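Visitor: have a look; sequence and predicted model below, questions after that.
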Amino acid sequence: MPVDASAKGRSLPPVAMTVEAGRLAFFAKAIGQADPRSSAPDGRLPVPPTFLFGIELEQPDPFAWLAGLGVDLRHVLHGEQSFTYHSMAYAGDTLVASPRIADIYAKKGGALQFVVKQTAVARDDGTPVADLESVLVIRDPEAAR
């Protein structure tokens, strides 16, 4: 089933998260880094760069937007992720992720469809922290090959 291309340019609901020091320590352990508390001599615990990707996963159904496009999650591959950083975030900051669907296109006669999602992350006062871009690849098993 083709992805609903009319969603191109659509803004998705923002997601806010207050960054907790314990979550940062758990994240560091999960990715094999030393406890970040040991590298924060000034007491300001920095948010690791890729931690920002997880903000949008903090909602009850983080992939509902894909289902709304008619995407069967069994056919999704996370193809690409990029980050552009503007400022450091720290434990205690409240961050707001504001995603939008930037592009939808197909290749291989529609057998592979691509959804590009761009997410601006800012502090709750509006100060930019980072811009994220992810590319999802959706295989359409019904498309001619």
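Guide: Alright, I've got the coordinates.
Visitor: every contact and neighbour count from this point should use C-alpha atoms.
Guide: Noted.
Visitor: ok, longest strand in the protein?
Guide: strand 94-107 (DSSP state E).
Visitor: ok, second structure coming up, stack it against the first:
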Amino acid sequence: MLDKTKIGHQFESFKVDVEKGRLKFFAKSIGETNPIYIDEEAAIAAGYKSLPAPPTFPFSLDMEGPELLPVIGLLNLDIGRVLHGTQEFNYFGQIHAGDTITVSSELKNIFDKKGGALEFVVMENSYTNQDGELMAQASVTLVYRNV
């Protein structure tokens, strides 16, 4: 069973610069065709200060930390038994090209099902811009197979 005393652990925050090229690449990779995501003039004409980040973009920021999925080390998980379960976003503002986003993560919960055969690790990630404004939060659930 996973160590539930780790619930509440806050991981080291890190900063990521949001660049235009990265936003364009992300938009293209998810099949986004709305010109506001790939043409800065279209974005400004639509009322944005620069290219806006597509809705699921904060997930890609998680990968920029000093360690990929630091919860793996904290809970001593075998990566071969980890599955991405769910991810939900709440948005409070718009991330734009030129922003510097601070990513903060906390281990929010650990629970099991099927008599402990499956354990669920719930993380909450927060994305705050350079002005200290919370732009988004994500709830991420990982599934750990014990059998």
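Guide: All right, it came through fine. Predicted model, so just to flag it, every value in this text is computed and none were measured.
Visitor: sorry, back to before: the longest strand of the first structure - contacts with which helices or strands?
Guide: Contacts defined by 3 or more CA pairs under 8 Å, 6 or more residues apart in numbering; DSSP states H and E place strand 94-107 of the first structure against strand 15-18, strand 112-123.
Visitor: could you dump these to TSV with distance to Pro36 of the first structure and mean neighbour count?
Guide: Converted to TSV, these look like this (distance: least, CA to CA, whole Å; neighbours: other CA atoms under 10 Å):
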stretch	distance to Pro36 of the first structure	mean neighbour count
strand 15-18	17	17
strand 112-123	21	22
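Visitor: make a markdown table out of those and add distance to Ala28 of the first structure.
Guide: Compiled in a markdown table, these are given as follows (distance: least, CA to CA, whole Å):
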| stretch | distance to Ala28 of the first structure |
| --- | --- |
| strand 15-18 | 17 |
| strand 112-123 | 20 |
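Visitor: and Phe83 of the first structure, what's its match in the second structure?
Guide: Aligned counterpart of Phe83 of the first structure in the second structure: Phe89 (TM-score structural alignment).
Visitor: my error: substitute Val47 of the first structure in the last question.
Guide: The equivalent of Val47 of the first structure in the second structure is Ala53 (alignment by TM-score structural alignment).
Visitor: residues in contact with that match?
Guide: Contact analysis of Ala53 of the second structure by CA atoms under 8 Å, 6 or more residues apart in numbering lists 23, 37, 94-97.
Visitor: check the gap between it and Met1 of the second structure for me.
Guide: Going from Ala53 of the second structure to Met1 of the second structure by CA to CA, to the nearest Å gives 38 Å.
Visitor: which residues touch the residue mapped onto Gly68 of the first structure from the second structure?
Guide: Using TM-score structural alignment, the equivalent of Gly68 of the first structure in the second structure is Leu74. Residues in contact with Leu74 of the second structure (CA under 8 Å, 6+ apart) are Lys6.
Visitor: the residue lying farthest from the centre of the second structure: what secondary structure?
Guide: Ranked by distance from the centre of the second structure (CA atoms, centre = their mean), the top residue is Gly115, with 29.6 Å. The three-state assignment at Gly115 of the second structure reads helix, by DSSP: H, G, I helix; E, B strand; the rest coil.
Visitor: in the first structure, what residue corresponds to it?
Guide: Match for Gly115 of the second structure (TM-score structural alignment): Gly109.
Visitor: now Met135 of the second structure
Guide: Matched by TM-score structural alignment, Met135 of the second structure corresponds to Val129 in the first structure.
Visitor: check for me that that match belongs to a strand.
Guide: Yes: assessed by three-state DSSP, Val129 of the first structure belongs to a strand.
Visitor: how much space between it and Gly79 of the first structure?
Guide: As judged by CA to CA, Val129 of the first structure and Gly79 of the first structure stand 23 Å apart.
Visitor: show me which of those two is the more surrounded one.
Guide: The neighbour comparison of Val129 of the first structure against Gly79 (other CA atoms under 10 Å) goes to Val129, with 19 against 13.
Visitor: in the first structure, which spans are helices?
Guide: Using DSSP state H, the helices of the first structure run over 21-30, 64-68.
Visitor: now, of the ones you listed, which is deepest in the fold?
Guide: Ranked by mean neighbour count, the helices of the first structure are led by helix 21-30 with a mean of 16 (mean count of other CA atoms under 10 Å).
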